[in-house]
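In: kindly generate the corresponding structure for this input.
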Amino acid sequence: MKRIALFPGSFDPFTKGHQDIVLRGLNLFDEVVIGIGNNANKQRYFPLNRMKYLIEDCFQYEKNVKVITYDDLTARIARELGARFLLRGLRNTTDFEYENGISQVNRYVYEEIETVFLITSPHFAPISSSIIRDLHRYGQNVDEFLPYSLTEA
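Out: Here you go, the predicted structure:
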């Protein structure tokens, strides 16, 4: 059976830390599906379709990485994809507390799903999408934190 992992998030924007989790996830899974979810509680900073295109471009040579967008419960999308794993990155204990609750609810929705946590590589730990958005909003170049260039995009 093919081991498919869904890596869900708003990815607003998708960072080098996220890219690192996907690449490391490919060592564990046959396929990683990056799922850009539409979070009703968040107003997007970067347009969804633009981010999908930029992420697809980052992984154009990785045949085992796919990128989708969705507007549903993550666990239901995982079931539709045949994904038995959710892939998540943890930067710190605050991330763990937040992700732990979500993983319990995902198991409630889809009993066969397992959440796999990867600890963020140390040099990516201080990077967060919200910090990058704030820097970008005020005119700071953020390309060093991203696996693509916003200046060229």
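In: for the rest of this, base every contact and every neighbour count on C-alpha atoms.
Out: Noted.
In: can you point me to the longest helix in this structure?
Out: Taking DSSP state H as the assignment, the helix of the chain that covers the most residues is helix 93-109.
In: distance between it and the chain's centre?
Out: 15 Å (Cα atoms, centre = their mean, to the nearest Å).
In: helices and strands around the next helix or strand after it, which ones?
Out: Helices and strands here follow DSSP states H and E; after helix 93-109, the next one along the chain is strand 114-119. Using 3 or more Cα pairs under 8 Å, 6 or more residues apart in numbering; DSSP states H and E as the contact test, the elements touching strand 114-119 are strand 85-90, helix 93-109.
In: quickly compare the ones you listed and say which is most buried.
Out: strand 85-90 (a mean of 21; mean count of other Cα atoms under 10 Å).
In: what packs against that strand?
Out: Looks like strand 85-90 contacts strand 4-9, helix 16-25, strand 114-119 (3+ Cα pairs under 8 Å, 6+ apart).
In: for comparison, sequence B:
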Amino acid sequence: MTAIAVYPGSFDPVTNGHLDIIERSAKVFDKVVVAVLHNRNKVPLFTVEERVQMLKESTSYIGNIEVDSFNGLLVDYVREKGAATIVRGLRAVSDFEYELQAASINRKLDADVETFFMMTNNQYSYLSSSIVKEVAKYQADVKELVPLPVQKALQEKYSHLTE
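Out: Down below sits the predicted model:
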């Protein structure tokens, strides 16, 4: 039996912290589906299509990764992909409360779906997509924070601010 996991998120944009979780989960599971959520509660900088493309470019060196997007309930998507595990990254204790609630409701909706928590590497514990966008907006160097395709996309998005 193939162990398939889904790593969902907004990934607006994908950061090196996200990549850390993707790389490490790819060592644990036979296949990891990195799934970009259509989040109606957020106004994203990048379209879903742009985020999917950046993720594909940023993870192309990892053989057992699939990049996709989804709408609706995560547990429905997990079932659709034939997965039994949701991967969630934790940066700090503050993430745990939200993630515990999400894992609990997912478990209530489908008792066969497990949530696998991974602590991010300490060097990325401060890193979030929001921080990356704030730094990039002021044309500061983000090459230590995001993969190259994201760095280029951020420069393009925010280039109009210097004109």
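In: re the thing from before, the longest helix of the first structure against the second structure, how far on average?
Out: Compared with the second structure after fitting, helix 93-109 of the first structure has a mean deviation of 0.6 Å; criterion: mean Cα distance after the TM-score superposition for the first structure.
In: tell me the SS of residue 2 of the second structure?
Out: Three-state call for residue 2 of the second structure (DSSP: H, G, I helix; E, B strand; the rest coil): coil.
In: burial count for it?
Out: 9 (other Cα atoms under 10 Å).
In: which residue in the first structure aligns with it?
Out: Alignment note (TM-score structural alignment): residue 2 of the second structure maps to residue 2 of the first structure.
In: how far away is its match from residue 84 of the first structure?
Out: 9 Å (Cα to Cα, to the nearest Å).
In: for residue 28 of the first structure, same thing?
Out: Going from residue 28 of the first structure to residue 84 of the first structure by Cα to Cα gives 13 Å.
In: cool, residue 64 of the first structure as well?
Out: From residue 64 of the first structure to residue 84 of the first structure the distance is 16 Å (Cα to Cα).
In: of the two, who's got more company?
Out: residue 84 (19 against 14).
In: residue 41 of the first structure - how many residues pack around it?
Out: 6.
In: what's the helix or strand for it?
Out: Using DSSP H and E, residue 41 of the first structure falls outside every helix and strand.
In: so for residue 67 of the first structure, what's the nearest residue that isn't a sequence neighbour?
Out: Spatial nearest neighbour of residue 67 of the first structure, excluding adjacent residues (Cα to Cα, 6 or more residues apart in numbering): residue 34 at 4.7 Å.
In: quick check, the one you found in a helix?
Out: No: Residue 34 of the first structure is assigned strand when assessed by three-state DSSP, not a helix.
In: check contacts around it.
Out: Counting by Cα atoms under 8 Å, 6 or more residues apart in numbering, residue 34 of the first structure touches 6, 7, 8, 9, 65, 66, 67, 68.
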